[in-house]
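K.L.:
attaching a predicted model along with its sequence, questions to come.
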Amino acid sequence: MDPNRLKELGLLPVWRVRPGAIAGQSPDSGKNMSDQIETAAESRPFEESEDRSTSIAHADWGRLRQMVSGCTACPLSQTRKQTVFGVGDEQADWLFIGEGPGAREDELGEPFVGQAGKLLDNMLQAVSLRRGQDVYIANIVKCRPPGNRNPQDAEAEQCRPYLLRQIALIQPRLIVALGKVAAQNLLATDASIASLRGRLHEFSGIPLIVTYHPAYLLRSLGDKAKAWEDLCFARDTMRNLQAAHSS
């Protein structure tokens, strides 16, 4: 690992994660999940018409982008400048999910483009990843909540079918939840991020790891070492998944 990258992240000295076996995971657990995720999207109770739910669950990338761009399903559509769909490799093994767009993202239409985005890019580089190359980045909600507040449950519910369809189309091997809001929404829990970190979770059969949101790390520099541990755990998990798939 390039020490300069670690220095940029403020992660020196390096904390090493103890190696551990990843048990109970199917080699293809991150692939071919489209049917399961579509079923989840259709069975979950949303405040939406059946036609909308069915259309989202069967949309291709182009149609899904159009639907998100024109969405007025919740009040966030009234205050946004534009929707923030997501960005990256549409067949990525890695899927990073945050909570929602901020002011800069609302202006540019791309997730994680401010200071938090720069830190996320550094975090990716620290484990030999790059935005857009085997990585996809999305959010729980596609519109900026006013004042950068956390998304409300009803807002997340209206956006959930879009995210489920993105996951079904990408078929990632591993999901990384960035921050408490993303983790609690994906795992349907109110548990603290401290209790969710360091363990392998599952979302619709896909392994999921929880770490801190980059915006939080900008305010809490002391937790960058913990985020580095999470990234190492995610990197080792992905290596195990890829090794199991190729064997």
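P.N.:
That came through fine.
K.L.:
rest of the way, CA atoms for contacts and neighbours
P.N.:
Noted.
K.L.:
so Leu196 is in contact with Leu208, correct?
P.N.:
No. Contact status for Leu196 versus Leu208: not in contact, 10.3 Å apart, counting by CA atoms under 8 Å.
K.L.:
looking at these two, which one has more neighbours?
P.N.:
Leu208 (24 against 18; other CA atoms under 10 Å).
K.L.:
give me the element that one is part of.
P.N.:
Applying DSSP states H and E as the criterion places Leu208 in strand 206-211.
K.L.:
quick one: contacts of that strand?
P.N.:
With CA atoms under 8 Å, 6 or more residues apart in numbering as the test, strand 206-211 has contacts from 25, 29-31, 33, 172-179, 183, 193, 196-202, 227, 230-231, 234.
K.L.:
against that first model, consider the following:
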Amino acid sequence: MSDTQPDDTFEDTSFVPHLDARQRAMLAEMGVRVWAPRAEAAVAGPAAEPAPVSAPVSAPAAVVPEPVAARAVPPVTTSRAPVAVAPSPAPVPAAAPAAVPVERLRPAGVAAMDWPALQAAVSGCEACGLCKTRRNTVFGVGDIGADWMIVGEAPGENEDLQGEPFVGAAGQLLDNMLRAVGRSRAGEGAKGAYIANVLKCRPPANRNPQPQEVAQCEPYLARQVALVKPKIIVAMGRFAVQSLLRTDEPIGRLRGRVHRYEGVPVIVTYHPAYLLRTPADKAKAWEDLCLAMETAGQ
């Protein structure tokens, strides 16, 4: 229908044939309006309707000329169409966050941080999935000016609860080992030690650290070493040794020798938790501590 034409009548009647009531009803079901002369409408009534015809009626489309059908179809409301097709900002794909390198989540400038900034960076770090399961980050403990530095692997359950490395039974054994060489985590200078782990968050169920987790935490440990400036580093456990020395060699093959990390001598020994399970190797650990004392004295 033309936009300027009323929707209930047509000015041009030449296109409308005389239709019976049945044909009009069928067209109405199709949504086609048919104009009827007023005189015809006035005389139309119940008696004017013809008797039902048993013969099939031909399709209305064949009877009604095409122009009438085209003009008689009610106009389709289009006021809502712009809402349905209105342009909207392109959605961000769901997989986009996974494509962002996790390194971007670690604070920038770790290599230049001082102690307060470094500790704050570790506390708020979300560079790997361990941030989702930790209770506390485990930064480090001891004298930041000590000439001995102890590097362990990863926090356990007790460390995660207390936020301090080497607590529980393994921590007690480490304290005994330090006392045997005249040091403690509470001591200072020549009588103290600084203790830190490679990982600052506990892996779930104390599982082994994963390579990407170690890679994310290593810059924090490197900065701790740079700030402490120890004379000797005692690496305890396989993952501490592998992280510092960049090697896959087992501890048994690395013991008894002096290695280097950023110019600092490194002595390799067993983790206290391992020594609790294998007491026979405590004698080897004592030999490693003696080598550390000898190396640091030089």
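P.N.:
That came through fine. None of these values were measured; they are calculated from a predicted model.
K.L.:
give me the TM-score for these two chains.
P.N.:
Remark: TM-score between the superposed chains equals 0.76 [TM-score structural alignment, normalised by the length of structure 1]; 194 aligned residues with a CA RMSD of 1.4 Å.
K.L.:
ok so, going back, give me the buried subset of the contacts of strand 206-211 of structure 1.
P.N.:
The neighbour count (16 or more other CA atoms under 10 Å) marks 25, 29-31, 33, 172-179, 183, 193, 196-198, 200-202, 227, 230-231, 234 as buried among the contacts of strand 206-211 of structure 1.
K.L.:
mind checking which of these are in helices?
P.N.:
In this view, those that belong to helices under DSSP state H are Ala183, Ile193, Leu196, Ala227, Asp230, Leu231, Ala234.
K.L.:
any chance of JSON lines for these, columns distance to Gly70 of structure 1?
P.N.:
JSON lines is the format used below for these (distance: CA to CA, whole Å):
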{"residue": "Ala183", "distance to Gly70 of structure 1": "27"}
{"residue": "Ile193", "distance to Gly70 of structure 1": "33"}
{"residue": "Leu196", "distance to Gly70 of structure 1": "35"}
{"residue": "Ala227", "distance to Gly70 of structure 1": "36"}
{"residue": "Asp230", "distance to Gly70 of structure 1": "36"}
{"residue": "Leu231", "distance to Gly70 of structure 1": "35"}
{"residue": "Ala234", "distance to Gly70 of structure 1": "35"}
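K.L.:
out of these, who's nearest Arg144 of structure 1?
P.N.:
Ala183 (18.2 Å; CA to CA).
K.L.:
to which residue of structure 2 is the closest one aligned?
P.N.:
Ala183 of structure 1 maps onto Val241 in structure 2, with residues paired by TM-score structural alignment.
K.L.:
next: Ser204 of structure 1.
P.N.:
Residue pairing (TM-score structural alignment): Ser204 of structure 1 is matched to Glu262 of structure 2.
K.L.:
now do that match against Ala81 of structure 2, distance only.
P.N.:
To Ala81 of structure 2, Glu262 of structure 2 is 68 Å away according to CA to CA, to the nearest Å.
K.L.:
thought Thr133 of structure 1 was touching Val87?
P.N.:
Just so we're on the same page, residue 133 of structure 1 is Gln rather than Thr. No. In this structure, Gln133 of structure 1 is not within contact of Val87 by CA under 8 Å, at 10.5 Å.
K.L.:
tell me which residue lies nearest the centroid of structure 1.
P.N.:
Geometric centre of structure 1, nearest residue: Ile97, 1.3 Å, by CA atoms, centre = their mean.
K.L.:
what strand or helix carries that residue?
P.N.:
Assessed by DSSP H and E, Ile97 of structure 1 sits inside strand 94-98.
K.L.:
what residues in structure 2 pair up with that strand?
P.N.:
Counting by TM-score structural alignment, strand 94-98 of structure 1 sits on residues 148-152 of structure 2.
K.L.:
hmm, who's touching that stretch?
P.N.:
For stretch 148-152 of structure 2, using CA under 8 Å, 6+ apart, the contacting residues are 192-198, 225, 228, 230-237, 239-240, 271.
K.L.:
tell me roughly how far that stretch lies from structure 1 on average.
P.N.:
Mean deviation of stretch 148-152 of structure 2 relative to structure 1 after superposition (mean CA distance after the TM-score superposition for structure 1): 0.4 Å.
K.L.:
which residues of the stretch 51-200 of structure 2 fall in strands?
P.N.:
141-142, 148-152, 194-197 (DSSP state E, counting those that start in this stretch).
K.L.:
other SSEs contacting the first one?
P.N.:
The one in question is strand 141-142 of structure 2. strand 194-197 (3 or more CA pairs under 8 Å, 6 or more residues apart in numbering; DSSP states H and E).
K.L.:
other SSEs contacting the strand it packs on?
P.N.:
So strand 194-197 of structure 2, by 3+ CA pairs under 8 Å, 6+ apart, packs with strand 141-142, strand 148-152, helix 211-228.
K.L.:
tell me the residues of structure 1 aligned with that strand.
P.N.:
Going by TM-score structural alignment, strand 194-197 of structure 2 sits over residues 136-139 in structure 1.
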